[in-house]
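Trainee: Just to be clear, the model below is a prediction. Sequence and coordinates:
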Amino acid sequence: MKTADLRAKTPDELETELMNLRKEQFNFRFQKSTGQLENTGRVRIVRRDIARIKTVLNEIKSGKKPVATAKKAAKAPKAAKAEGDKAPKKKKAKE
């Protein structure tokens, strides 16, 4: 679930979505304890979705606007080294 999608929803819709995810998380805990849980990765996704919803709800309640993150600049490609630019290899000392 994308954060932008969550911000487009109303607080009531977010609350219902939060309750549904908590019920799903509850069921996953029982399935895990009985050994019936097949998709273990879904537990992580549900947990993170719950955190996202709670974050958006707190932003709405406090009246804060989300801070836009800056994109990282693309790195310039490194120049290729010439064959003679390599450092000489050190010889191992015999003991």
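Mentor: Received it, and whenever you're ready, just let me know what you need.
Trainee: going forward, measure contacts and count neighbours with C-alpha atoms only.
Mentor: Will do.
Trainee: What helices and strands are in contact with the longest helix anywhere in the chain?
Mentor: If you go by DSSP state H, the chain has its longest helix at helix 11-34. When contacts are defined as 3 or more Cα pairs under 8 Å, 6 or more residues apart in numbering; DSSP states H and E, helix 11-34 sits against helix 41-62.
Trainee: what does the helix it packs on rub up against?
Mentor: When contacts are taken as Cα atoms under 8 Å, 6 or more residues apart in numbering, the neighbours of helix 41-62 outside the stretch itself are 1, 3, 6-7, 11, 14, 18, 21-22, 24-25, 28, 65-66.
Trainee: Any chance of a PyMOL selection covering the buried ones in the residues you listed?
Mentor: Here the buried members of the contacts of helix 41-62 are turned into a PyMOL selection, burial being counted by 16 or more other Cα atoms under 10 Å:
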select buried, resi 6+7+11+14+18+21+22+25+28
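Trainee: also this one, for the comparison:
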Amino acid sequence: MSKAKELRDMSDEQLDLTAKEAVDKLFRARVQSQTERLDAPSELKRQRRLIARVKTIQTERLQAAAAK
């Protein structure tokens, strides 16, 4: 679900929920990486990129709304 097109098709509420879930997963992965061996080290990178994509789309929407 991390494709930008799929994220752009989401509503604002869905984007907020997706961002919150990604932040929570990133936090849990960071804690796990510090306390024990992480199953998938690439999960940290994947969650960071998902958060960045969501924030980028939210910023684009805010700028588009301000331009109108």
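Mentor: Received the coordinates, thanks. These figures come from a predicted structure and were not determined experimentally.
Trainee: before we move on, back to that, so the longest helix of the first structure matches what in the second structure?
Mentor: Taking TM-score structural alignment as the measure, the second structure aligns residues 12-35 with helix 11-34 of the first structure.
Trainee: what's the average distance of that stretch to the first structure?
Mentor: On superposition with the first structure, the mean distance recorded for stretch 12-35 of the second structure (mean Cα distance after the TM-score superposition for the first structure) is 0.4 Å.
Trainee: for stretch 16-36 of the second structure, which positions count as buried?
Mentor: For stretch 16-36 of the second structure, burial by neighbour count (16+ other Cα under 10 Å) applies to Thr18, Ala19, Ala22, Val23, Lys25, Leu26, Ala29.
Trainee: Include distance to Glu36 of the second structure when you put these into JSON lines, please.
Mentor: Supplementary listing: the buried residues of stretch 16-36 of the second structure in JSON lines, determined by distance: Cα to Cα, whole Å:
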{"residue": "Thr18", "distance to Glu36 of the second structure": "26"}
{"residue": "Ala19", "distance to Glu36 of the second structure": "25"}
{"residue": "Ala22", "distance to Glu36 of the second structure": "20"}
{"residue": "Val23", "distance to Glu36 of the second structure": "20"}
{"residue": "Lys25", "distance to Glu36 of the second structure": "16"}
{"residue": "Leu26", "distance to Glu36 of the second structure": "15"}
{"residue": "Ala29", "distance to Glu36 of the second structure": "10"}
